[in-house]
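Asker: Only the shape, not the letters, is given here:
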């Protein structure tokens, strides 16, 4: 049965908390946005550049489809206790994306939807106890299975934008954007980079990136702050009108 009581609440440095139920909801919303983003794409449409340097839309779609299958492996792990890695190896992960991006448009779109639907169906079958079982991510992190919906929601929501067919960060749920900013800011705070103070004025949320130099104040709409934090746009300007500091890789 679907668990709606199992959850992980994390205090947000922005304006709220992220729960298990939130992440399940965002994963569904993000998947639907992804389906909308690829609707009607033919071979030429998939071959067009995405928002990610060096990747076509087909690369992004194949990556999202492969991610659903990889997370399904972790769902199987949580359900059975049988260790099932997300990917056999980094090389196999890359090869799978290359195979997928070469598919004809109709087959790639079908794989994208089929893999997403299969993942949701498998998560629906997990019991409360199984959701608490630990699994290991592709990055080597040991996490409870309750983290999987968040991993999926982050994947589909952000890559729906990366497909560059019209979906923007402004189309994503505001509570998801806050949770994503929390997540990205925490990762950036642990890595080298410029000191930045971020303020999403309309909702009163803010994030601090401790780093080198005097902190630069960057303000803007929540969706602009999110795009900047995730490296998807140059972002809003600093409060003094200068360009916001360049940030390194997020993931």
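Answerer: Noted; the coordinates are in hand. These figures come from a predicted structure and were not determined experimentally.

Asker: alpha carbons only for contacts and neighbour counts from here, please
Answerer: OK.

Asker: where exactly do the strands run in the stretch 101-250 of the chain?
Answerer: Taking DSSP state E, counting those that start in this stretch as the test, the strands found in the stretch 101-250 of the chain are 134-136, 142-144, 194-200, 205-209, 212-220.

Asker: Now that we have those strands, can you turn them into TSV and tack on distance to residue 168 and mean neighbour count?
Answerer: Formatted as TSV, the strands of the stretch 101-250 of the chain follow (distance: least, Cα to Cα, whole Å; neighbours: other Cα atoms under 10 Å):
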stretch	distance to residue 168	mean neighbour count
strand 134-136	31	21
strand 142-144	30	14
strand 194-200	17	21
strand 205-209	20	20
strand 212-220	15	16
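
Asker: Could you export those strands as a markdown table, including distance to residue 103?
Answerer: Below are the strands of the stretch 101-250 of the chain laid out as a markdown table (distance: least, Cα to Cα, whole Å):
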| stretch | distance to residue 103 |
| --- | --- |
| strand 134-136 | 30 |
| strand 142-144 | 33 |
| strand 194-200 | 41 |
| strand 205-209 | 41 |
| strand 212-220 | 40 |
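
Asker: Just the buried residues of the strand or helix carrying residue 65, please?
Answerer: Element membership for residue 65 (DSSP states H and E) is helix 57-80. Neighbour counts over helix 57-80 (16 or more other Cα atoms under 10 Å) mark 57-79 as buried.

Asker: Kindly report the same for stretch 220-237.
Answerer: 220, 222-232, 234-237.

Asker: my guess is residue 63 contacts residue 108, does it?
Answerer: No. Residue 63 sits out of contact with residue 108 when judged by Cα atoms under 8 Å, with a separation of 10.7 Å.

Asker: second one coming, line it up with the first:
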């Protein structure tokens, strides 16, 4: 069951973990490549700060971003900043998001995200939690998918499985973790059913586009090619 208050606390915990890790870097590390193609670590950090503001906008009924072009320009402009500026921006933007989340609100209401996507307000804190956790991994500074909180991993697999459910390019696919948990996704393309098994971290990495799935066990066909998130 969704609990936005617990998720807001998890966002804060994950953000503090991120700030501690980033605070141990040197200036040169910020300009080095992240694990995301074409992005330095500075791009990832700038995106995380702007995403906090964007999701605060969503909760307050404003457009998430002025435009896609403005979003990209903000990230590019912020990427080369010094480490201390990145850290201050991350803290301040996280504080703004936390303050908006603490305000009295109807958490059952529908809110609008990017590209016409809508969701319930109560799910926005989890979306922010996913941004912080996955982009921490993307920085490539020692925090891996295997280090993610187990409860987050299970919920993010379920979230992504639902996102691909019925997708016209994804065949019916069953997901099975080594510890016995199962999910279902796809179903909109011929070629299934396919079963994909492995560690929960491995499954999440594949679903989230962070790993190629080569370490997963596949039965019933080839590993489905997932569309970009």
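Answerer: Thanks, I have it. This one's a predicted model, so the numbers in the text were calculated from it and none came from an experiment.

Asker: Mind checking the TM-score on these two?
Answerer: TM-score for the superposed chains, counting by TM-score structural alignment, normalised by the length of structure 2: 0.87, backed by 225 aligned residues with a Cα RMSD of 2.2 Å.

Asker: circling back: nearest to residue 175 of structure 1, of the strands of the stretch 101-250 of structure 1?
Answerer: For the strands of the stretch 101-250 of structure 1, the distance to residue 175 of structure 1 is smallest for strand 205-209, at 11.1 Å, taking Cα to Cα.

Asker: the helices in the stretch 101-250 of structure 1, which residues?
Answerer: 105-124, 128-131, 148-162, 174-189, 222-229 (DSSP state H, counting those that start in this stretch).

Asker: Would you mind saying which of the ones you listed lies nearest residue 200 of structure 1?
Answerer: Set against residue 200 of structure 1 and scored by Cα to Cα, the helices of the stretch 101-250 of structure 1 come closest in helix 222-229, at 5.0 Å.

Asker: tell me, the closest one lands on which residues of structure 2?
Answerer: The alignment of helix 222-229 of structure 1 onto structure 2 (TM-score structural alignment) covers residues 200-207.

Asker: Check stretch 139-153 of structure 1 too.
Answerer: Aligned using TM-score structural alignment, stretch 139-153 of structure 1 spans residues 115-129 in structure 2.

Asker: re the thing from before, now render the helices of the stretch 101-250 of structure 1 as CSV, adding distance to residue 33 of structure 1.
Answerer: Putting those into CSV (distance: least, Cα to Cα, whole Å) gives the following:
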stretch, distance to residue 33 of structure 1
helix 105-124, 11
helix 128-131, 26
helix 148-162, 6
helix 174-189, 14
helix 222-229, 16
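
Asker: To residue 208 of structure 1, which of the ones you listed lies closest?
Answerer: helix 174-189 (7.2 Å).

Asker: Pull up the aligned stretch in structure 2 for that closest one.
Answerer: Helix 174-189 of structure 1 covers residues 150-165 of structure 2 once aligned (TM-score structural alignment).

Asker: Contacts for that stretch next, please.
Answerer: With Cα atoms under 8 Å, 6 or more residues apart in numbering as the test, stretch 150-165 of structure 2 has contacts from 130, 170, 183-188, 200-201, 203-204, 207-208.

Asker: And for stretch 17-36 of structure 2?
Answerer: Residues outside stretch 17-36 of structure 2 that contact it (Cα under 8 Å, 6+ apart): 39-42, 44, 79-80, 82-83, 87, 90-91, 132, 136, 138-141.

Asker: chain center to stretch 71-83 of structure 2, what's the gap?
Answerer: Taking the mean of its C-alpha atoms, stretch 71-83 of structure 2 sits 19 Å from the chain's own mean (Cα atoms, centre = their mean, to the nearest Å).

Asker: same question but for stretch 63-72 of structure 2, I mixed them up
Answerer: 18 Å.

Asker: and what of stretch 86-104 of structure 2?
Answerer: 17 Å.

Asker: residues in contact with the counterpart of residue 49 of structure 2 in structure 1?
Answerer: Under the alignment (TM-score structural alignment), residue 49 of structure 2 pairs with residue 65 of structure 1. Contact analysis of residue 65 of structure 1 by Cα under 8 Å, 6+ apart lists 111, 112, 113, 115, 116.

Asker: repeat that for 10 Å
Answerer: 59, 96-97, 100, 108-116, 156 (Cα atoms under 10 Å, 6 or more residues apart in numbering).

Asker: returning to that earlier point: just give me the closest of the contacts of stretch 150-165 of structure 2 to residue 70 of structure 2.
Answerer: Of the contacts of stretch 150-165 of structure 2, the one sitting nearest to residue 70 of structure 2 (Cα to Cα) turns out to be residue 130, at 22.5 Å.

Asker: how many neighbours does the nearest residue to that closest one once chain neighbours are set aside have?
Answerer: Once flanking residues are discounted, residue 130 of structure 2 sits nearest to residue 156: 7.3 Å by Cα to Cα, 6 or more residues apart in numbering. Applying other Cα atoms under 10 Å, we find 19 residues neighbouring residue 156 of structure 2.

Asker: how much space between residue 156 of structure 2 and residue 103 of structure 2?
Answerer: Going from residue 156 of structure 2 to residue 103 of structure 2 by Cα to Cα, to the nearest Å gives 26 Å.

Asker: Same check on residue 97 of structure 2?
Answerer: Taking Cα to Cα, one finds residue 97 of structure 2 at 10 Å from residue 103 of structure 2.

Asker: Overlap of the contact sets of these two?
Answerer: Common neighbours of residue 97 of structure 2 and residue 103, using Cα under 10 Å, 6+ apart, are residue 59.
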